[in-house]
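**Q** no sequence on this one, just coordinates:
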């Protein structure tokens, strides 16, 4: 079970490193997405920093399990915020699926550490 936890943790960390980096650097896709969601661009940067912090906590979590739990919880809550954002603007399930998957994966990693 420990190997599964580490693999899921790694996938989650990589996904949020990529997403967070794209938001912080202002990739066209993320700028347009935050405009579509009617959210200010400063919130894109804050969201990106939170995602990067969660990913770093997951990486540190390979050595310090409490860090992995904190990172997974942070990213799970961020994922819930992302899902609510998609619901608020009535995005399709296809547009919402990735953040839904990442939120569930975050909760699974948290559960595996707590179990």
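**A** Okay, I see it. Please read these numbers as outputs of a predicted model, since none were measured by experiment. Numbers count the residues shown, from 1 in each chain.

**Q** going forward, measure contacts between C-alpha atoms and count neighbours the same way
**A** OK.

**Q** residue boundaries of the helices in the chain?
**A** 2-25, 28-36, 41-60, 65-88, 93-114 (DSSP state H).

**Q** adding another structure so you can compare the two:
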């Protein structure tokens, strides 16, 4: 489970940063406008990303939360990929969300059995 903990910490650090940026970055505000989303969805997304990070960290000690956090990351990245597809963005711009989706899926898979 060392792999899972390493991925959980890395994803949590990333999603704390990504979520924080949704609240503070002008570039994020402009990006959400470009994608056709309002401020309320940007705030929701940032909050969900920060919550995902917290759940992943808590999952180090409470294993079912690691799986739930992994699924939260997967759901967020599916949304990001669909958004990029909606605006006919290049595959290059989808690589980061695809990579994060895979890493979230690995965490969810590694901790799947703890849900039952």
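**A** Yep, it's here. This is a predicted model, so every value here is computed, not measured.

**Q** What value does the TM-score take for this pair?
**A** These two chains, once laid on top of each other, score a TM-score of 0.93 by TM-score structural alignment, normalised by the length of the first structure; 113 aligned residues with a CA RMSD of 1.1 Å.

**Q** and the helices of the first structure as TSV, adding mean neighbour count?
**A** Formatted as TSV, those follow (neighbours: other CA atoms under 10 Å):
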stretch	mean neighbour count
helix 2-25	18
helix 28-36	14
helix 41-60	21
helix 65-88	20
helix 93-114	17
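
**Q** Could you check which residue of the second structure pairs with residue 46 of the first structure?
**A** Residue 46 of the first structure maps onto residue 44 in the second structure, with residues paired by TM-score structural alignment.

**Q** how far away is its match from residue 62 of the second structure?
**A** Distance of residue 44 of the second structure to residue 62 of the second structure, computed by CA to CA, to the nearest Å: 25 Å.

**Q** tell me, what residue is most central in the first structure?
**A** Residue closest to the average C-alpha location in the first structure (CA atoms, centre = their mean): residue 75, at 4.5 Å.

**Q** List the residues that contact the equivalent of it over in the second structure.
**A** By TM-score structural alignment, residue 75 of the first structure lines up with residue 73 in the second structure. Counting by CA atoms under 8 Å, 6 or more residues apart in numbering, residue 73 of the second structure touches 49, 52, 100, 101, 104, 105.

**Q** Check residue 12 of the second structure too.
**A** 52, 53, 54, 56, 57.

**Q** 6 Å - rerun?
**A** residue 53 (CA atoms under 6 Å, 6 or more residues apart in numbering).

**Q** so how far is residue 35 of the second structure from it?
**A** Residue 12 of the second structure is 25 Å from residue 35 of the second structure, by CA to CA.

**Q** got it, and residue 65 of the second structure?
**A** 31 Å.

**Q** how much space between residue 25 of the second structure and residue 87 of the second structure?
**A** With distances taken as CA to CA, residue 25 of the second structure is found 21 Å from residue 87 of the second structure.

**Q** Quick check: chain neighbours aside, which residue is closest to the counterpart of residue 57 of the first structure in the second structure?
**A** Residue 57 of the first structure maps onto residue 55 in the second structure when the alignment is built from TM-score structural alignment. Closest residue in space to residue 55 of the second structure, ignoring its immediate chain neighbours: residue 69 at 5.3 Å, by CA to CA, 6 or more residues apart in numbering.

**Q** again with residue 112 of the second structure
**A** Residue nearest to residue 112 of the second structure in three dimensions, not counting chain neighbours: residue 67, with 5.7 Å by CA to CA, 6+ apart.

**Q** The closest residue to residue 5 of the second structure other than its chain neighbours: neighbour count?
**A** Spatially, and ignoring its direct neighbours in sequence, residue 5 of the second structure is nearest to residue 60 (6.2 Å; CA to CA, 6+ apart). Applying other CA atoms under 10 Å, we find 18 residues neighbouring residue 60 of the second structure.
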